[in-house]
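Asker: what follows is a predicted protein model with its sequence.
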Amino acid sequence: MLAVRSATVTVDTGASERTLLQGITAELSAPRTAVLGLNGSGKSTFLRLFNGLSPLTSGEVTVHGVSISEHLSAVRSRVGMLFSDPGAQLVMPTGVEDVELSLQHIKGKEARRAAALEALAERGVEHRAFDSVYNLSGGEKQLTALAAVLAVNPKVLLLDEPTTLLDLKNRLRLFDLLDTLPQQQVVSTHDLDLAATCDEAIVIHEGRLLAQGPAASVLADYQRWCATDFPTLPEPAGPGRPDGSRA
């Protein structure tokens, strides 16, 4: 289970502080949870709480009972993340080298290469293993990045806007792939079809938790709010309100 207790994230802009998330408390235990929200709502910031990429100003985040603030390295070994632009996380010249980078715990160059090729084969992109990552399609980049993330067998998979750069064929392929993975998944998305495949959903609005529950029910509320207006939340206790600059 993933848990957030009174999580607040603020950043110093130089001229002032901006609050990206404020006072969020939630527990995520479903196999797949969608994180919904308008642009700038704070949903990506929320997602990144679970691997420490959104440093807490106050509050607590735990992954399977382990506190991020106390055991960040241990948590990161359990949590994998696929970014919205998979090309940005491919840092080696070729796909096989990028996966090998995730497999440094395997001793021996030949054994590491074999494991990397197997990981790419599991994602269906072994035929592009030795091609430049710059020559891969959007879908191939994503599958290669996912192979690198999954090569270390994380317990939790975070996905930030995973369908944004995909054509219809690769989008449907991703849906099928996610159904085969054993990891608990948390998906930040604007893709309501992807959200509908989730077990639960939450809505982040203006940096605060607006709704959480079964995906079908939350999706219906979210679509209605987008068509009309979002509920007004009570003013939070304490200084500062989230503003429009959130990620």
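Answerer: Ah, there it is.
Asker: going forward, measure contacts between C-alpha atoms and count neighbours the same way
Answerer: Fine.
Asker: Leu2 - how many residues pack around it?
Answerer: Counted with other C-alpha atoms under 10 Å, residues neighbouring Leu2 total 18.
Asker: that one and Val79, how far apart?
Answerer: According to C-alpha to C-alpha, to the nearest Å, Leu2 stands 11 Å off from Val79.
Asker: give me the common contacts of those two.
Answerer: Phe50 (C-alpha atoms under 8 Å, 6 or more residues apart in numbering).
Asker: quick one: contacts for Asp199?
Answerer: Per C-alpha under 8 Å, 6+ apart, neighbours of Asp199: 30-33, 214-215.
Asker: now with 10 Å, please.
Answerer: Listed by C-alpha atoms under 10 Å, 6 or more residues apart in numbering, the contact set of Asp199 reads 29-34, 213-216.
Asker: mark which of those are buried, thanks.
Answerer: Buried members of the contacts of Asp199, counted by 16 or more other C-alpha atoms under 10 Å: 29-34, 214-216.
Asker: narrow these to those in helices?
Answerer: Taking DSSP state H as the definition of helices, these contribute 215-216.
Asker: alright, now check it against this:
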Amino acid sequence: MTMQAKHTTAAMTENARPMRVTLEGVTLRREGREVLTGLNLDLGIRRMGVVGRNGSGKSTLARVLAGLIRPTDGRARLNGADMYADRRAALRTVGILFQNPDHQIIFPTVLEEIAFGLTQLGRSSRDAERDARATLTSFHKSDWAEVAISTLSQGQKHLVCLMSIMAMAPRVLILDEPFAGLDMPTRAQLRRYLQLFPGAVIHISHDPQDLDGCETVIWLEKGRIVQQGNGPEVMASYLAEMTRLGESDDISDLTR
């Protein structure tokens, strides 16, 4: 086995360990409104889903967990580390895949985009390019190296973002509704690629189908945790409530 292969195997073994997610009174206010309110959580997870209607605070929670924004009150930690306070730990611990890949792609070619994250980890330009090419090879996309990202489809851009994140070998991958707006074949293909990720996954979605297989699910409503625990049980409660709401006429109530 080559030294690179040994490193990759060791990294995958390390990444396979569960991730501990801790929220201690996490509250976030924006423009006088509470987007998240007093969230408390302490769970060891491998595959965790976060479900809720639009505007429930799911994407905000994703950004808090990734350390991109700081809570107004409380603390959020992954494996005991505050990702906002410790940016070095954040780079090595967490990767986030957004709904719109154009919000995270910054370089013109696929190779440059993948190599950039590796340089942020401290690798030389030469090593970063080598490892970026190795990542492309592992996805059977070696011929994408010099391709202009502007020529790619939305699904292909999502894949570039995923490859960029996986090249950095984070401990946890946060998915912030990356399948929204994609057609069924593209969604299925991206799910297949996501199965290659050996670390913990936190999947944010309003679509129950996206969270199939999640061992743990958190249900958010208006910035609060309604229910947490066993995935199938929480999803059953969520679907029952969404069905009830769908049969009501709350869309016509202007006070909501």
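Answerer: That came in fine, so what should we check first? The shown structure was predicted, so the numbers you read here are calculated from the model rather than taken from an experiment.
Asker: overlay them and tell me the TM-score.
Answerer: TM-score for the superposed chains, counting by TM-score structural alignment, normalised by the length of the first structure: 0.85, backed by 227 aligned residues with a C-alpha RMSD of 2.0 Å.
Asker: would CSV of the contacts of Asp199 of the first structure with distance to Ser73 of the first structure be doable?
Answerer: Listed next are the contacts of Asp199 of the first structure as CSV, based on distance: C-alpha to C-alpha, whole Å:
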residue, distance to Ser73 of the first structure
Ser29, 22
Ala30, 24
Pro31, 23
Arg32, 24
Thr33, 24
Ala34, 25
Gly213, 31
Pro214, 32
Ala215, 31
Ala216, 35
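Asker: which of those residues still touch in the second structure?
Answerer: Conservation of the contacts of Asp199 of the first structure in the second structure, assessed by both residues aligned by TM-score structural alignment, their matches' C-alpha atoms under 10 Å: retained contacts are 30-34, 213-216.
Asker: give the helix, strand or coil label for Thr27 of the second structure.
Answerer: Judged by DSSP: H, G, I helix; E, B strand; the rest coil, the three-state class of Thr27 of the second structure is strand.
Asker: map Gln184 of the first structure across to the second structure for me.
Answerer: Taking TM-score structural alignment for the superposition, Gln184 of the first structure sits opposite Ala200 in the second structure.
Asker: hang on, that match packs against Gly49?
Answerer: No: applying C-alpha atoms under 10 Å, one finds Ala200 of the second structure not in contact with Gly49, separated by 11.1 Å.
Asker: now the common contact residues for those two.
Answerer: Common contact partners of Ala200 of the second structure and Gly49 (C-alpha under 10 Å, 6+ apart): Ile174.
Asker: how close does the spatially most central residue of the second structure sit to Asp127 of the second structure?
Answerer: The C-alpha lying nearest the average C-alpha coordinate of the second structure belongs to Ile174 (C-alpha atoms, centre = their mean; 1.6 Å). Taking C-alpha to C-alpha as the measure, Ile174 of the second structure falls 26 Å from Asp127 of the second structure.
Asker: repeat for Asp143 of the second structure
Answerer: 19 Å.
Asker: neighbour count winner among those two?
Answerer: Asp127 (14 against 11).
Asker: then that one would be within a helix, right?
Answerer: Yes: the assignment for Asp127 of the second structure by three-state DSSP puts it in a helix.
Asker: I'd say it and Ala115 touch.
Answerer: Yes: the criterion here is C-alpha under 10 Å, and Asp127 of the second structure meets it with Ala115 at 8.8 Å.
Asker: what sits in contact with each of those two?
Answerer: Shared contacts of Asp127 of the second structure and Ala115, counting by C-alpha under 10 Å, 6+ apart, come down to Arg133.
Asker: mind jotting down where the helices sit in the second structure?
Answerer: Under the criterion DSSP H, the second structure contains helices at 3-15, 58-66, 87-93, 110-120, 125-138, 154-167, 184-194, 231-247.
Asker: mind putting those helices into TSV with distance to Asp102 of the second structure?
Answerer: TSV is the format used below for the helices of the second structure (distance: least, C-alpha to C-alpha, whole Å):
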stretch	distance to Asp102 of the second structure
helix 3-15	27
helix 58-66	16
helix 87-93	20
helix 110-120	12
helix 125-138	20
helix 154-167	8
helix 184-194	17
helix 231-247	31
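Asker: so which of these is nearest Asp207 of the second structure?
Answerer: Smallest distance to Asp207 of the second structure across the helices of the second structure (C-alpha to C-alpha): 10.0 Å, for helix 231-247.
Asker: the equivalent of Ser54 of the first structure over in the second structure: neighbour count?
Answerer: Using TM-score structural alignment, the partner of Ser54 of the first structure in the second structure is Ile69. Neighbour count for Ile69 of the second structure, taken as other C-alpha under 10 Å: 15.
Asker: residues contacting the nearest residue to Ser54 of the first structure once chain neighbours are set aside?
Answerer: Leaving aside its sequence neighbours, Ser54 of the first structure sits nearest to Arg48 (C-alpha to C-alpha, 6 or more residues apart in numbering; 5.2 Å). Neighbouring residues of Arg48 of the first structure by C-alpha under 10 Å, 6+ apart: 54-55, 81, 158-160, 188.
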